[in-house]
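*Asks:* I'll drop the sequence and a predicted model, then ask my questions.
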Amino acid sequence: MKQNLKCVIFGDRHVIQDDDYLPETEKLIQFLINKNIKVLILSNDDDTEKDHRILLRDKLRQKYQQIDWYIADRNETIHKPKAEAVLSPLKQRDITASETIYIGNSDTDMKTAVNSKILFLNATWYGQQTDYGFQLETPKEIARFIDIFCLREHLWAYEIKDGDLEYYALGIYGTREEKYDYSHDARETAKFGRGHPDFWIKYLLSAVYFSGLHERIDYIAPYPGHKQGSTSVIEKDTIITFAKCFRKSYLSDLIERHTTSNKSAYARYNQQSLDHLNQLNTIKLNKYPINQKVGKPYTNCPLKKDKTVLVIDDFCTQGYSLETSRLYIQKTGAKVILLSLLKTICKDYERIIQIENFLPFQNNYLNNSIQTKKYSFSKYLIDNNAHQEIRAKLKEYDNWNW
């Protein structure tokens, strides 16, 4: 079994104190050791004048000999928040940044994680000092996060990579088969914001992180709902939190629905056929989307030749929505990576390979002169066991314990 998470870094004094939280913090450390995860602790000061810190450090070193403790200015250890403070000890162990997470609380810890491009878990049991990272209130919550989202054997169940088409899905959507019964919860999340939204978006984003996709993108954009002016119900705040960890930008209004599209479920019920035009003729790109960092629209279009956008949709049936976003964004010169939570069972992905000319930043009304290529569902189902892990993790999510 491939282990995606190989190392956890602690930020020392703002996470580990000799007080009522220490027993649970030690439980977290032992949990990581039992999972064969390397534990590093980074400190900027040597506490030579603070006897209680020296005693705590000696106590933990003696009890957990697997821990490596790095103290700035000792043995050429570099000060945080420089990236090398983290990357150097990781390199010594042949561990990459995307195989690591950082647990901290201080502004210095946050900057260290961001500078080294490592996912930051904000340990807030001593209070919140920064709004970066996924906020977790107890060591037990961090252990739960790691166990459910980081210790996974399966990242993607469905994958197409063919030239400038790159698409991934976590699992298969099939409400009529028991082995895909998580599909009901995913649908509640995607359509109504019910079910377990936090689970699904973190399950998706952790796959982005451990697969290294975050290293290749500049922006994240959601695909809108079918109604005119609608936005995605996928958790915006969680995506923004993730994006900030890696200095990426979330473009919530990049893809705009200018006209209500026919809903695929209703079309199937009424025996109506839909194709790519249902999406191509109802969306356009916003040339000046909101820059989340300043809360105002960009003054210059952020999409250009050297940029890559990660587009997230809830479900993919035949790829009409994702293909539309791909063509519109690629028309600007930017690259695209496509994601959905789930891929509908037994439905081939239909790629557009030829289309009449159009302008991405305005309403278009294209005709049927579209050529497509089908990608067999079974051929691109790369992991037949991902559904088992999704079922188990979702079930465990509400009732996780040590």
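*Replies:* That came through, no problem.
*Asks:* CA atoms for contacts and neighbours, from now on please.
*Replies:* Noted.
*Asks:* Next, the distance between the ends of stretch 330-346.
*Replies:* Start-to-end span of stretch 330-346 (CA to CA, to the nearest Å) is 28 Å.
*Asks:* put this beside the first:
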Amino acid sequence: MDEKKTVRAVAIDYKAVLHGPGRAHEGIAELLRWLDQRDVAWVLLTNDPMDAKSALAAAGLPEPALHLCRDDIPDKAKRGNKAWLEAVADRLGLRMNQLILIGTSQFDWYTGIHAGVVHIHARWASRLGAKITSLMSDEPSDVIELLKYFLLHEPRWAFRLDDEDRAFAIRSMLPFNARFPRGGGRTFTIKDIFTYENTVKVGDEDARDVLMLHLLCAAYLDGALPGQSFFCVYPSSTPAKGNPQLAGFLDRAKNMTGSSYKEDLLERVVQAPDTSLERYKRSVGQSTGRDISIAAQARTVRVNPAYKKKIIGKTVIVFDDFTTEGKSLEWARNLLSEAGAARVIALTIGKYPSRHTVYQLRPGVTIDPFTTNDIPLTHFQTTTGPGGAEEGPSAVLTTAMEHFAAAAEGAVEPQAPEAAPDRMAHPAPRPVPAGTRSPMTAYKIARQRHLADMLTHLQQHAYPLVWRGEYLVPTGETTTTALWWIALPGQVEQWYDTSEAERLVSGICLAVGIIWEPVAAPGGATQLAEALARMEQRRQA
């Protein structure tokens, strides 16, 4: 058994590898070579038996470490059954959390969910209409980026606690004052995001999403993100307020390993003192004397009674932004365990250096987890545990932030030749895909209209580019795709697909001080409205 806590194998559906007989998807050869150079196995999954070695060789691709078809799966289980990935892990001598799956269909998504394995939908091979909420990659290079910065590093924590006797674990990612670069000589702290609720962009990425993705990936590699768990956020001191920074990401990330986000699982039903504010007041001699012990949590937080039957036997993963001495996390464990949860895992972004305190109810003391409990501090047995906060993955995350910042800065304007021609009438540097082309006189989806509107605005008011759009039906295909022809100052005209054009435009907007972001897939009116709302929030910030 390979003991490394990193991804050791990538299982790939054959449709994400081969575009047709003897034809590999663009960028897939580079991905497979990159995996081989890092001793990460790749596994080919097909429904029907095939001569994989010959088919891949015809496309100029290497042989996989393992090829499995339905005949190789116990009981010939259909795709969607976890037996596919169990077979991969068994054949390669790996744990399930050392695998990731790259799929092209909803059934691949189900396979990952049922196995508790991270699933990535290959949008370069399938623009799936069904709602898939796993991770998405527009091109194979995105998978390289995900592995390089999130899944090929051993998980490191600022603080960790494993208490098997209480079926409880804590993982805190960073020290509370961790600071990272965001490009242009600027920096940010994790408190800027999770305490002050600022939106921080690092290149084209939301820094919150980068931090949260790292937290989830590290927990996955560490065995602290089991599939089909309940996710919840420990409630803030004000009833019904919630934690928008955590909740906003978890609502999208819940199916990364097939879990469910239950935003109302833990409820604050009575206003409680803000522990951070009270600690600060005490530190400057302005204490209000308000109770901020675990007893204050007991009087104000409960498990939602709607989950009485649903929570029994489940693993519950409780997210919080910061932990100090652990009162909130310990009360969550007491509540959830009493409600019937089999295991409780607490994941936090930051850790203050105070020592963690273990709180257990004294013998004979009982609580009702589905209501608030007016019990004094003396009803708890306390044990002082480990303290401090190490650096965690600060160095790895610094490298990732520098990469995202540099990628956006580098995309702003490619190096121009000294003498620019009067007209950009040169042929494109790369061959145009074969197929039937037509002018883009009307936009088929809101995503394309949003991109075209900004290209026109840049052209007329901010940046001297030249652009036009076409629709292409590739030879042998029935699905229409968009081609964006763009010429930057001093550059020949070049075609871009929609994702490439969006990255280019995002970089230009960043350089000229325009707030703009692309519309997320599938790119309809709803996604456009969400993007416009986020842009307006950033303008007002």
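*Replies:* Nice, thanks for sending it over. None of these values were measured; they are calculated from a predicted model.
*Asks:* Can you find the partner of Ser211 of structure 1 in structure 2?
*Replies:* Under the alignment (TM-score structural alignment), Ser211 of structure 1 maps onto Asp222 of structure 2.
*Asks:* Let me fix that, I meant to ask about Leu327 of structure 1.
*Replies:* Aligning on TM-score structural alignment places Leu327 of structure 1 opposite Asn334 in structure 2.
*Asks:* how close does that match get to Ala406 of structure 2?
*Replies:* Asn334 of structure 2 is 45 Å from Ala406 of structure 2, by CA to CA.
*Asks:* Settle it for me: which of those two has more neighbours?
*Replies:* Asn334 (20 against 17; other CA atoms under 10 Å).
*Asks:* The spatially closest residue to the more buried one that is not a sequence neighbour is in what secondary structure piece?
*Replies:* The shortest distance from Asn334 of structure 2 to any non-neighbouring residue, by CA to CA, 6 or more residues apart in numbering, is to Gln360 (7.4 Å). Assigning secondary structure by DSSP states H and E places Gln360 of structure 2 in strand 357-361.
*Asks:* Please list the outside residues in contact with that strand.
*Replies:* Residues from elsewhere that reach strand 357-361 of structure 2, judged by CA atoms under 8 Å, 6 or more residues apart in numbering: 325-327, 330-331, 334, 379-385.
*Asks:* could you list every residue that touches the residue nearest the centre of structure 2?
*Replies:* For structure 2, the residue sitting closest to the mean C-alpha position, by CA atoms, centre = their mean, is Leu213 at 3.9 Å. Counting by CA under 8 Å, 6+ apart, Leu213 of structure 2 touches Phe150.
*Asks:* What's it aligned with over in structure 1?
*Replies:* By TM-score structural alignment, Leu213 of structure 2 lines up with Lys202.
*Asks:* does that match sit in a helix or strand, and which one?
*Replies:* Assigning secondary structure by DSSP H and E places Lys202 of structure 1 in helix 197-210.
*Asks:* His119 of structure 2 and Ser105 touch, don't they?
*Replies:* No - between His119 of structure 2 and Ser105 there is no contact under CA atoms under 8 Å: 10.9 Å.
*Asks:* So the two - more neighbours on which side?
*Replies:* Neighbours of His119 of structure 2 and Ser105, each counted by other CA under 10 Å, are more numerous for His119; the result is 27 against 24.
*Asks:* a helix runs through that one, doesn't it?
*Replies:* No - using DSSP: H, G, I helix; E, B strand; the rest coil, the assignment for His119 of structure 2 is strand, not a helix.
*Asks:* Please pull up the equivalent of it in structure 1.
*Replies:* Residue pairing (TM-score structural alignment): His119 of structure 2 is matched to Phe120 of structure 1.
*Asks:* Please list all residues in contact with its match.
*Replies:* Going by CA under 8 Å, 6+ apart, the list of residues near Phe120 of structure 1 reads 101-104, 110, 113-114, 132-134, 245.
*Asks:* export the residues you listed to TSV and tack on secondary structure, neighbour count and distance to Leu339 of structure 1?
*Replies:* Output for those, formatted as TSV (DSSP: H, G, I helix; E, B strand; the rest coil; neighbours: other CA atoms under 10 Å; distance: CA to CA, whole Å):
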residue	secondary structure	neighbour count	distance to Leu339 of structure 1
Ile101	strand	21	23
Tyr102	strand	28	25
Ile103	strand	27	27
Gly104	strand	28	29
Met110	helix	27	27
Ala113	helix	31	25
Val114	helix	22	24
Tyr132	coil	23	24
Gly133	coil	25	22
Phe134	strand	20	21
Cys245	helix	22	19
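*Asks:* Out of those, which are shared with structure 2?
*Replies:* Counting by both residues aligned by TM-score structural alignment, their matches' CA atoms under 8 Å, structure 2 reproduces these contacts from the contacts of Phe120 of structure 1: 101-104, 110, 113-114, 133-134, 245.
*Asks:* Kindly indicate whether the aligned partner of Thr371 of structure 2 in structure 1 is helix, strand or coil.
*Replies:* If you follow Thr371 of structure 2 across to structure 1 using TM-score structural alignment, you land on Gln362. On the three-state scheme (three-state DSSP), Gln362 of structure 1 is labelled coil.
*Asks:* Just give me the neighbour total for Gln362 of structure 1.
*Replies:* A count of neighbours around Gln362 of structure 1, defined by other CA under 10 Å, yields 13.
*Asks:* any idea how far Ser261 of structure 1 is from it?
*Replies:* Taking CA to CA, one finds Gln362 of structure 1 at 16 Å from Ser261 of structure 1.
*Asks:* got it, and Leu22 of structure 1?
*Replies:* Using CA to CA, Leu22 of structure 1 is found at 55 Å from Ser261 of structure 1.
*Asks:* What separation is there between the residue mapped onto Glu350 of structure 1 from structure 2 and Trp331 of structure 2?
*Replies:* Taking TM-score structural alignment for the superposition, Glu350 of structure 1 sits opposite Thr357 in structure 2. From Thr357 of structure 2 across to Trp331 of structure 2, the span is 11 Å (CA to CA).
*Asks:* Those two: which is more packed in?
*Replies:* Trp331 (22 against 18).
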